[in-house]
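K.L.:
Dropping a prediction and its sequence here:
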Amino acid sequence: MAYDVVIKSTEMGTGDEALTQNLMNAYIHSLTETDKKPKNIIFYAEGVKLTAKGSEALDDLKELDKAGVNILSCGICVDYFELTDKLAVGGNTTMGEVVDIMASSDNVVYP
């Protein structure tokens, strides 16, 4: 079964920031180690920061990209955070594309 991942934050869960950021990085790293990789990973809101230069998740996201996972960052969010020149993996997407991907997905995962 195909699935898509949607990431809306640089953190996974709530609580101590260092812990929740570590959890998100560990989640993304674990995706590189699984045989069942997602078809798409969509980043929006604060999550787009994970695809920009300086992100601790970049090496893993680049590995996922090379493995054929489509890495997509919300264009509105990229513009809002002024990251256009700082994106280091994947490409921008529109809200229409996000809706289409989520509507046609077998399973949408929100870590």
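P.N.:
All right, it came through fine. Given the structure is predicted, the values throughout are model-derived calculations rather than measurements.
K.L.:
From here on, just use CA atoms for contacts and neighbour counts.
P.N.:
Noted.
K.L.:
Excluding chain neighbours, give the residue nearest to Val48 in space.
P.N.:
Computed as CA to CA, 6 or more residues apart in numbering, the closest residue to Val48 that is not its neighbour in sequence is Ser73, at 5.7 Å.
K.L.:
Included below, for side-by-side comparison, is a second structure:
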Amino acid sequence: MANKHLVFSSDKIGEGDLGAKVAVGFLHSLVGVSKDLLPQKVIFLNRGVLLSTHNTHIDNTQALQTLENLEKLGVEILSCQTCVEHFGAKVAVGRLTNASEVLQYLLSSQNAISF
């Protein structure tokens, strides 16, 4: 696993229903990537936390299953605590994090890809 991280700041990649499908499809595709290409961390900020939490805003069943599989592969799943609290959600996969920790990870990473 390389020192790279993915950051989701939305529950969609693009707009509308298609954007929601693309986000879940993208996460699902990561499960098939060779271990040396997997990110160390997938970080969820803002509406992105709706993909990694139990919430009443979206149906994220497929995303949660995929994130559980990524976690089994050694990918750390992190959700912004402030964002989770804002949406009244509860972490379903991974753990809570904060801005200081996220900045430390991003500034020390070789690569950070944001959606």
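P.N.:
In hand now; what should we look at? In this text the structure is predicted, and so the values were computed from the model without any measurement.
K.L.:
So for structure 1, the centremost residue is which one?
P.N.:
Phe43 (4.1 Å; CA atoms, centre = their mean).
K.L.:
quick revisit: can you tell me the residue that sits opposite the residue nearest to Val48 of structure 1 in structure 2?
P.N.:
Using TM-score structural alignment as the criterion, Ser73 of structure 1 maps onto Ser79 of structure 2.
K.L.:
Now do the helix or strand hosting Asp65 of structure 1: everything it contacts.
P.N.:
Under the criterion of DSSP states H and E, Asp65 of structure 1 resides in helix 58-66. Residues from elsewhere that reach helix 58-66 of structure 1 (CA atoms under 8 Å, 6 or more residues apart in numbering): Ile28, His29, Leu31, Thr32, Leu50, Thr51, Ala52, Ile71, Ala88, Val89, Gly90.
K.L.:
how about the helices in structure 1?
P.N.:
Here structure 1 has its helices, by DSSP state H, at 17-33, 58-66, 75-80, 95-104.
K.L.:
helices or strands up against the third one?
P.N.:
In this case it means helix 75-80 of structure 1. strand 91-93 (3 or more CA pairs under 8 Å, 6 or more residues apart in numbering; DSSP states H and E).
K.L.:
buried residues in the strand it packs on?
P.N.:
Asn92, Thr93 (16 or more other CA atoms under 10 Å).
K.L.:
quick one: the aligned partner of Asn111 of structure 2 in structure 1 from Asn40 of structure 1, how far?
P.N.:
Under the alignment (TM-score structural alignment), Asn111 of structure 2 pairs with Asn107 in structure 1. Per CA to CA, to the nearest Å, Asn107 of structure 1 is found 11 Å from Asn40 of structure 1.
K.L.:
Now the common contact residues for the two.
P.N.:
With CA under 8 Å, 6+ apart as the test, Asn107 of structure 1 and Asn40 both reach Tyr3, Asp4.
K.L.:
how many neighbours does Ala18 of structure 1 have?
P.N.:
9 (other CA atoms under 10 Å).
K.L.:
just Leu103 of structure 2 next, same as before
P.N.:
Neighbour tally, Leu103 of structure 2, other CA under 10 Å: 11.
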